[in-house]
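Enquirer: give me coordinates for this.
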Amino acid sequence: MITSPPKRGMALVVVLVLLAVMMLVTITLSGRMQQQLGRTRSQQEYQQALWYSASAESLALSALSLSLKNEKRVHLAQPWASGPRFFPLPQGQIAVTLRDAQACFNLNALAQPTTASRPLAVQQLIALISRLDVPAYRAELIAESLWEFIDEDRCVQTRLGREDSEYLARSVPFYAANQPLADISEMRVVQGMDAGLYQKLKPLVCALPMTRQQININTLDVTQSVILEALFDPWLSP
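Expert: Just a heads-up that it's a prediction; the model follows:
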């Protein structure tokens, strides 16, 4: 006599498989829903932060306009330079600090066209770096390499300057910019620069979208006096 296979056991296996598949689908859908909710929340927070920053910018411009009303010069005795302004928010506050963009040594002045073997801006940068307890040789290496990094050609024109051959030989090769800096952080890759010196230079230098060296001495503070010393080196000594 031929007996049929147990149908009850087979049905139980099918039910368990279906339950497992349904649980897997449910968990997957739940995870995707949580991800979508997280994305939506992040987008909302980003938009809120964007509006907060736009409001802070508007308040800063308003304060600056009031400070400079009927003023011919920009200086640190004006209200805009009195320190950070704080604006309360439901979950914190915004701090707005204004700083004169011309109270610094413009590194892009090195990009000025010149027929000199070494532009005046390079000599001034050497003087500035030397005043940060940097040996003269290293200061000259950094300043000349930065000039070679910024200038339009790819030829080494200075005694210590470095061009593409130096940077292409590194573990992560790259070409010199051969154009004005977009940000001062670019000088971190220049030959001779390190993190410690970069941190010392940050409050003193900038990368303005122009090649003129136009410093507002009325907005320099005491810690930036070395900029003036460097500009008039060697006639003005500390």
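
Enquirer: every contact and neighbour count from this point should use C-alpha atoms.
Expert: OK.

Enquirer: ok, now how distant is residue 74 from residue 34?
Expert: Using Cα to Cα, to the nearest Å, one obtains 52 Å as the distance from residue 74 to residue 34.

Enquirer: which one's more surrounded, those two?
Expert: Between residue 74 and residue 34, counted using other Cα atoms under 10 Å, the more crowded position is residue 74 (16 against 12).

Enquirer: quick one, what contacts the more buried one?
Expert: By Cα atoms under 8 Å, 6 or more residues apart in numbering, the contact set of residue 74 is 68, 216, 218-219.

Enquirer: contact partners of stretch 177-188?
Expert: So stretch 177-188 is contacted by 107-108, 111, 146, 148-154, 193-195, 198, 202, 205-209, 211 (Cα under 8 Å, 6+ apart).

Enquirer: tell me who's in contact with the residue lying closest to residue 102 once chain neighbours are set aside.
Expert: Ranked by Cα to Cα, 6 or more residues apart in numbering and with sequence neighbours excluded, the top spatial neighbour of residue 102 is residue 215, at 5.0 Å. Neighbour list for residue 215: 102-105 [criterion: Cα under 8 Å, 6+ apart].

Enquirer: in CSV, list these along with secondary structure.
Expert: Putting the contacts of residue 215 into CSV (DSSP: H, G, I helix; E, B strand; the rest coil) gives the following:
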residue, secondary structure
102, coil
103, coil
104, coil
105, strand
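
Enquirer: which of the residues you listed has the most neighbours?
Expert: residue 105 (27 neighbours).

Enquirer: and the next helix or strand past the longest helix seen in the chain?
Expert: As assigned by DSSP state H, the longest helix anywhere in the chain is helix 7-67. Moving toward the C-terminus from helix 7-67, the next helix or strand (DSSP states H and E) is strand 85-89.

Enquirer: compare with the first, here's sequence two:
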Amino acid sequence: MIPGRASSREDGATLLSVLLLIVLMSTAALAATDALARSVSVARVSDGRADSFWAARGALSVGEAVLNEMLAGRGSKLTVDAALLREPVVFPYPRGTIVVRFREASNCLNLNTLILGDTDEGVSMTEPDRLRQMFEDAGLFSNDARELVDTLADWMDENTSPRAFGAEDAVYSQRDVPHRAPGQRLISLTELRAIKGYDPVKLAALDPMLCVRDKSENVPLNINTLTDAQAPLLTARFSSQLTRADAERLIESRPEGGWLNVEEFLLSERVAIITPDKRNDFELSTESGRIAADITVQSDTGTLRIAAEFERGSDGQFVLNGSHRRPG
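Expert: Take a look at the predicted model:
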């Protein structure tokens, strides 16, 4: 053996081992650096989301205060052209902005008031024919309106016998994602998308007039904030003696600044000829019982959207009644 050659091979092997060790250490260091960077990034995003969450919580409290402040001195009397309903309220905060848009939430028909049987009778309950007529006044064909009323009733009632135009478990079990009718009142309007017949086109036509409350009662309509699109709502809840055209004319001819009270509205030419037994005067008001708010929190980490609703208490003050995150 030649000593010089053996030493050269050993040195080469040692160098190769050192290089391999350096590569392994570099790879480990790179992985650790990448993991640390990801951890920092996740922490920043998490911190940003937490910040947006607390900003939204703060916006709910501030929104309640602003709502009551803007209505101070005028009770809960809102008109369709009130600044509160037309102009968003913007709050800056360190990481972005909070935008709150208020809207009338009293003017709707609570679908949980639909009468399902003899035990549901009550002054605040809605007869199926009234709901069907409202759907027709909103532009739906008669058969479509009947289907929507019957499938809704079947969705909520406890029995499994379908109505004439309705649908029960036998229909829903055949869908791509099989399910059953829950047999209980609605939890939210989003449930309608699961009910037979309620396609996006029909839902868009009905959206301005529908709501879901956890109680089987309707909040009185604020006649001073009704829009033309809600004319069918006025005929459904106040009097079937009004046609949609009558209701539209009433809304269009509303006095500047709104009706002073319900009594003044009842003196309107088209309303005065309706006998009291054909009217539901208790369904009307010149005050808002519910006001909704769409809250958008914009920051460097993204956008958070919250839907909230405020309810007027017995003292006339609005308090937060509920909120949830909105998609989008």
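
Enquirer: sorry, back to before: what about the residue nearest to residue 102 of the first structure, is that helix, strand or coil?
Expert: coil.

Enquirer: that one maps to what in the second structure?
Expert: Aligned by TM-score structural alignment, residue 215 of the first structure pairs with residue 220 of the second structure.

Enquirer: could you check how far its match is from residue 187 of the second structure?
Expert: Distance from residue 220 of the second structure to residue 187 of the second structure, counting by Cα to Cα: 21 Å.

Enquirer: now do residue 290 of the second structure
Expert: Residue 290 of the second structure is 18 Å from residue 187 of the second structure, by Cα to Cα.

Enquirer: looking at those two, which is more packed in?
Expert: residue 290 (24 against 11).

Enquirer: these two touch, right, that one and residue 102?
Expert: No - the criterion here is Cα atoms under 8 Å, and residue 290 of the second structure misses it with residue 102 at 10.6 Å.

Enquirer: what range in the second structure matches stretch 158-173 of the first structure?
Expert: Alignment note (TM-score structural alignment): stretch 158-173 of the first structure is matched to residues 163-178 of the second structure.

Enquirer: start to end distance for the matching stretch?
Expert: So stretch 163-178 of the second structure: terminal residues 20 Å apart, Cα to Cα.

Enquirer: any buried residues in it, and which?
Expert: 166-169, 172 (16 or more other Cα atoms under 10 Å).

Enquirer: so which of those are in helices?
Expert: Members of those lying in helices (criterion: DSSP H): 169, 172.

Enquirer: so which of the buried residues of stretch 163-178 of the second structure is the closest to residue 24 of the second structure?
Expert: residue 172 (58.8 Å; Cα to Cα).

Enquirer: what does residue 66 of the first structure correspond to in the second structure?
Expert: Residue 66 of the first structure maps onto residue 69 in the second structure, by TM-score structural alignment.

Enquirer: so how far is residue 76 of the second structure from its match?
Expert: 11 Å.

Enquirer: between these two, who's got more neighbours?
Expert: Set residue 69 of the second structure next to residue 76 and count neighbours by other Cα under 10 Å: residue 76 wins out with 22 against 11.

Enquirer: tell me the spacing between the more buried one and residue 229 of the second structure.
Expert: Using Cα to Cα, we find residue 76 of the second structure at a distance of 23 Å from residue 229 of the second structure.

Enquirer: how about residue 218 of the first structure, secondary structure?
Expert: The three-state label given to residue 218 of the first structure by three-state DSSP is helix.

Enquirer: got a list of what the residue nearest to it when sequence neighbours are not counted touches?
Expert: Leaving aside its chain neighbours, residue 218 of the first structure sits nearest to residue 75 (4.8 Å; criterion: Cα to Cα, 6+ apart). Taking Cα under 8 Å, 6+ apart, we find residue 75 of the first structure in contact with 81, 218-219.

Enquirer: shared with the second structure, which of those?
Expert: Shared with the second structure under both residues aligned by TM-score structural alignment, their matches' Cα atoms under 8 Å, the contacts from those are residue 219.

Enquirer: returning to that earlier point: in the second structure, which of the contacts of residue 215 of the first structure still touch?
Expert: Checked against the second structure (both residues aligned by TM-score structural alignment, their matches' Cα under 8 Å), these that hold up are 102-103.

Enquirer: perfect, that will be all.
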